[in-house]
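Colleague: Pasting the sequence and the predicted coordinates here, then a few questions.
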Amino acid sequence: METYPLTPDSTALLIELHYLPCLDYLSGLLKFGTVWLEAQEHYQKQSYRNRCYVLTANKVDSLTVPVQQGTRHLPIRDLRVANDQNWQMHHWRCIQAAYGKAPFFEYYAPDIEPYYRKNWTFLFDLNYELLTICLKLMQVRINLNLTEWYEKTPPVGLFDARSCINPANGPESYIFHQPVSYPQNFGPEFVPNLSVIDLLFCQGPAAKDVLKAGLRESEQILKTLR
């Protein structure tokens, strides 16, 4: 795991865009407040860039946005969604089944559902718009910026967390987030680090407080990355 060192001068986070990101990702955004979203990288398969995880009645289910073939070495801004598959209907039906009876679904669903009625051309645009609306619903103010070129070694002041948060990470590998349990819609055991919509639909206005309660200190972050 190669990252730019976390130092007292690190005032902003450099990270890629995820689809309905997990809580470890959101915690990173909350910790820094100023974020540079990597807009010039090449697409990487088997990552959070086009998938998220939700808790359904029987299991943790993954929702994957299909992308067009030929993605090798393709810049992320040029990656097109495969709209020949009716993924929007599938995703929204799964979200409804998972969270339709959650305490705050009826409050936030009207703000999120329209994004599943639109045909998206580029994955990057979909991810950016969903991230923006989720931050707004949680009343989290983040200064989001887009990189204009790719830098393998970012300048001093940026903490490089690109490709550090991925589906293979277990709780011991979470970078910014120490799981704090909250009542979920299904199951007797708490499942950590699901998509932001799990936290939003289950906790509503308290979502930001849950994230704050689980923020790791800088020393803990460095220990995780070693």
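Modeller: The structure has been received and is ready for your questions.

Colleague: For the rest of this, base every contact and every neighbour count on C-alpha atoms.
Modeller: OK.

Colleague: any chance you could map the helices in this structure?
Modeller: 23-32, 87-99, 105-112, 123-137, 196-203, 207-213, 218-225 (DSSP state H).

Colleague: Would you convert the ones you listed into a markdown table that also reports mean neighbour count and distance to Trp149?
Modeller: Below are the helices of the chain laid out as a markdown table (neighbours: other Cα atoms under 10 Å; distance: least, Cα to Cα, whole Å):
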| stretch | mean neighbour count | distance to Trp149 |
| --- | --- | --- |
| helix 23-32 | 23 | 21 |
| helix 87-99 | 17 | 31 |
| helix 105-112 | 15 | 31 |
| helix 123-137 | 17 | 15 |
| helix 196-203 | 24 | 28 |
| helix 207-213 | 17 | 31 |
| helix 218-225 | 14 | 25 |
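
Colleague: Kindly reformat these as a markdown table and extend each row with distance to Gln178.
Modeller: Shown next, in a markdown table, are the helices of the chain (distance: least, Cα to Cα, whole Å):
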| stretch | distance to Gln178 |
| --- | --- |
| helix 23-32 | 8 |
| helix 87-99 | 24 |
| helix 105-112 | 25 |
| helix 123-137 | 19 |
| helix 196-203 | 14 |
| helix 207-213 | 8 |
| helix 218-225 | 10 |
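
Colleague: Looking at those helices, spot the one closest to Pro155.
Modeller: Closest approach to Pro155 among the helices of the chain (Cα to Cα): helix 23-32, 15.9 Å.

Colleague: Next up, a structure to set beside the first:
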Amino acid sequence: MKVLIHPTYFPNVATFATIVQNDIIWEAHDNFQKQTYRNRCYICTDQGKHMLNIPIKHVGSNEGRQKYREVCMDTSYNWKKVHWRTLETAYRTSPFFEFYEDEIQPLFEGSEVLLYDFNMKTIKTIAHCLEMEIAEKKTSSYMLEPIDSLDARFLVKAKNESDFNFGHYSQVFEDRHGFISNLSILDLLFNEGPNTLSYLKNQPLDFDHA
């Protein structure tokens, strides 16, 4: 099935399960919107659910809306260093952190400028960890109602997200906070390792509300 989605920052389980289970088309011509997974993801630390947010450079109001593919990340402070240190603290004791560390860490040392391109790079890196091919097809223009593809762009919304009935897997701080569903793919990868791909293939995806 052809499914239209947004590339997001280390996508959550729902988005990555969609990537694994379908023929993906990437939305490349929409406007950037705040409070979405375009520039954030959620992990679990010893304090519970925690947001990693990528700061972006906002255009002036006189310039109108900004295209997602043109949004630049703000490098005025080293947020990549902060994100990586947070991931190390949260997942150093997870079963597979050290197994994937050498592939993930370089993402936090690069000099990328555009948010869209960086997000695609995080997705391709995870795909490489899972030994799977990633879709390359992108939209050529924006369509309010896509033709010949299922619209799953709603997955980008960070507020009021859908309640997917995903299966349980062991998490580092589960004894403190219980199982937290639909975190970033990083949480699943560091906890489940090689079993991640099988897990993603077997999760239910209900797009009836899309």
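Modeller: In hand now; what should we look at? This one's a predicted model, so the numbers in the text were calculated from it and none came from an experiment.

Colleague: before we move on, back to that, I'd like to know which of the helices of structure 1 is closest to Thr64 of structure 1.
Modeller: helix 87-99 (8.1 Å).

Colleague: Neighbours of Leu107 of structure 2, how many?
Modeller: If you count neighbours by other Cα atoms under 10 Å, Leu107 of structure 2 ends up with 17.

Colleague: how close does it get to Leu188 of structure 2?
Modeller: Using Cα to Cα, to the nearest Å, Leu107 of structure 2 is found at 18 Å from Leu188 of structure 2.

Colleague: Same question for Ile25 of structure 2.
Modeller: 23 Å.

Colleague: what residue of structure 2 takes the place of Lys118 of structure 1?
Modeller: Applying TM-score structural alignment, one finds that Lys118 of structure 1 aligns to Gly110 in structure 2.

Colleague: how close does that match get to Ile104 of structure 2?
Modeller: In terms of Cα to Cα, Gly110 of structure 2 sits 11 Å off from Ile104 of structure 2.

Colleague: got it, and Gln21 of structure 2?
Modeller: 23 Å.

Colleague: And Thr86 of structure 2, by the same measure?
Modeller: In terms of Cα to Cα, Thr86 of structure 2 sits 13 Å off from Ile104 of structure 2.

Colleague: go on, Gly167 of structure 2?
Modeller: With Cα to Cα as the criterion, Gly167 of structure 2 and Ile104 of structure 2 are 25 Å apart.

Colleague: With Ala152 of structure 2 instead?
Modeller: For Ala152 of structure 2 relative to Ile104 of structure 2 (Cα to Cα), the value is 27 Å.

Colleague: right, and Thr34 of structure 1 touches Leu13 too?
Modeller: Yes. Using Cα atoms under 8 Å, Thr34 of structure 1 is in contact with Leu13, at 6.5 Å.

Colleague: more neighbours, these two?
Modeller: Just comparing Thr34 of structure 1 and Leu13: by other Cα under 10 Å the higher neighbour count belongs to Leu13, 24 against 18.

Colleague: Trace that one over to structure 2, please.
Modeller: Matched to structure 2 by TM-score structural alignment, Leu13 of structure 1 sits across from Val3.

Colleague: contacting residues for its match?
Modeller: Thr18, Asn22, Asp23, Ile24, Ile25, Ser149, Leu150, Asp151, Ala152 (Cα atoms under 8 Å, 6 or more residues apart in numbering).

Colleague: can we see that at 7 Å?
Modeller: By Cα atoms under 7 Å, 6 or more residues apart in numbering, the contact list for Val3 of structure 2 reads Asn22, Asp23, Ile24, Ile25, Ser149, Leu150, Asp151, Ala152.

Colleague: gap between the alignment partner in structure 1 of Phe190 of structure 2 and Phe105 of structure 1?
Modeller: Phe190 of structure 2 maps onto Phe201 in structure 1, with residues paired by TM-score structural alignment. Distance of Phe201 of structure 1 to Phe105 of structure 1, given as Cα to Cα: 5 Å.

Colleague: Now list whatever residues contact both of the two.
Modeller: By Cα under 7 Å, 6+ apart, the residues touching both Phe201 of structure 1 and Phe105 are Tyr99.

Colleague: mind checking how far the alignment partner in structure 1 of Thr139 of structure 2 is from His73 of structure 1?
Modeller: Thr139 of structure 2 maps onto Thr147 in structure 1, with residues paired by TM-score structural alignment. Using Cα to Cα, Thr147 of structure 1 is found at 18 Å from His73 of structure 1.

Colleague: Noted, bye for now.
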